[in-house]
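[1] attaching a predicted model along with its sequence, questions to come.
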Amino acid sequence: MDYKQFEGHTPGPWFPVEFGGYWNIHDEPFYEGTNLLDKESSDQADVNAKLAAAATQLLSRCIELERWKAEATIVQHRWDRVLDAAQKSPAFKLGCDIPSRVAEMIEENKRLMEALDAMLTTLESLKAAK
């Protein structure tokens, strides 16, 4: 998905507002707010419309990220068990390089998990702002 197409959209939160039997997207939670998709009331209407139209794809990506995080947490737990077992092995006690490589891989996985947590925190704050 080309996220550049959404640059310059009206900052949130946005609100669904029913008016005259139709749903509109406004910048305030009542009908006096600006309709963000009305070209007469917003120079950003085209970008806003593209962003609104992409909402289902964006939601799908968020769900995919949350699922990936859950799976990655399970993998991290398994890596922790592997490291624990490696540290107890005779090879580790003899200074074999394999356990240190496992430890490096675990640390890299932890960094990835932290980055994913930061992304999900940002997504949660965007959801909360709505």
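    Ah, there it is. Numbers count the residues shown, from 1 in each chain.
[2] for the rest of this, base every contact and every neighbour count on C-alpha atoms.
    Will do.
[3] so which elements touch the one helix or strand residue 56 maps to?
    Counting by DSSP states H and E, the element that carries residue 56 is helix 55-88. Packed against helix 55-88 by the contact rule (3 or more Cα pairs under 8 Å, 6 or more residues apart in numbering; DSSP states H and E) you find helix 97-129.
[4] report the angle between the helix it packs on and helix 55-88.
    Here helix 97-129 points in a direction 150 degrees away from that of helix 55-88 (axes from the mean of the first three to the mean of the last three Cα atoms, to 10 degrees).
[5] helix 97-129 packs against which elements?
    The helices and strands touching helix 97-129, judged by 3+ Cα pairs under 8 Å, 6+ apart, are helix 55-88, helix 90-93.
[6] can you give me the buried ones in that helix?
    By 16 or more other Cα atoms under 10 Å, the buried positions in helix 97-129 come out as 99, 102, 103, 106, 109, 110, 113, 116, 120.
[7] below is structure B, check it against A:
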Amino acid sequence: MDIEATKNYCRSLAGASEKIFAAPANIHVFYVGDKQFAYFKTSQPEQGRFSIRAAPERFLELTDQEGIKPARYMQRFHWISISDLTSKESSFIRMLIDESYQKAFSNLTKKAQKTIKPLNF
């Protein structure tokens, strides 16, 4: 799965929105409601690095895989980074995005959740 296909998949999720932050952050963030579920680094040296939240019980399992490491500054919240999306299967990337989206969605208030037609998990 390439970067553009990943961005399109993130955009396709119910209630998803996005925002691009310039320097010093230099990130392209995807939200559900007001909660982040994925982001891309937009500047060098790690342009295109993709980060998502992982379930705490899967964090070590995922970061033991080649090409996946703890996300800089966000690892204490169980965020992981994938440096090369094309090195992973599309279905695997979509599954990780869905898990991150669901975690963010579940952290919204009940009122906010009702305004978004959620994915069927």
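    Good, I have the coordinates. The model shown is predicted, which means the values in this text are computed figures rather than measured ones.
[8] next, the TM-score between them, please.
    The TM-score (TM-score structural alignment, normalised by the length of the second structure) is 0.25; 42 aligned residues with a Cα RMSD of 3.4 Å.
[9] before we move on, the earlier item: for the helices and strands packed on helix 97-129 of the first structure, which one sits closest to residue 125 of the first structure?
    Proximity to residue 125 of the first structure (Cα to Cα) singles out helix 55-88 among these, at 12.7 Å.
[10] in that closest one, which residues are buried?
    For helix 55-88 of the first structure, a neighbour-count test (16+ other Cα under 10 Å) marks 62, 65, 69, 72, 76, 79, 82, 83, 86, 87 as buried.
[11] any chance you could map the strands in the second structure?
    Assigned strands in the second structure, in chain order: 16-21, 27-32, 35-41, 50-53, 68-70, 79-82 (criterion: DSSP state E).
[12] looking at the buried residues of helix 97-129 of the first structure, which is nearest residue 129 of the first structure?
    Lowest distance from residue 129 of the first structure to the buried residues of helix 97-129 of the first structure (Cα to Cα) belongs to residue 120, with 14.1 Å.
[13] distance of the residue nearest to residue 87 of the first structure when sequence neighbours are not counted from residue 65 of the first structure?
    Leaving aside its chain neighbours, residue 87 of the first structure sits nearest to residue 99 (6.7 Å; criterion: Cα to Cα, 6 or more residues apart in numbering). Distance of residue 99 of the first structure to residue 65 of the first structure, given as Cα to Cα, to the nearest Å: 30 Å.
[14] also residue 75 of the first structure?
    Residue 75 of the first structure is 15 Å from residue 65 of the first structure, by Cα to Cα.
[15] mind checking how far the residue nearest to residue 80 of the first structure when sequence neighbours are not counted is from residue 58 of the first structure?
    Leaving aside its sequence neighbours, residue 80 of the first structure sits nearest to residue 106 (Cα to Cα, 6+ apart; 7.2 Å). Residue 106 of the first structure sits 30 Å away from residue 58 of the first structure, going by Cα to Cα.
[16] report the longest helix in the second structure, please.
    Assignment by DSSP state H gives helix 90-106 as the longest helix of the second structure.
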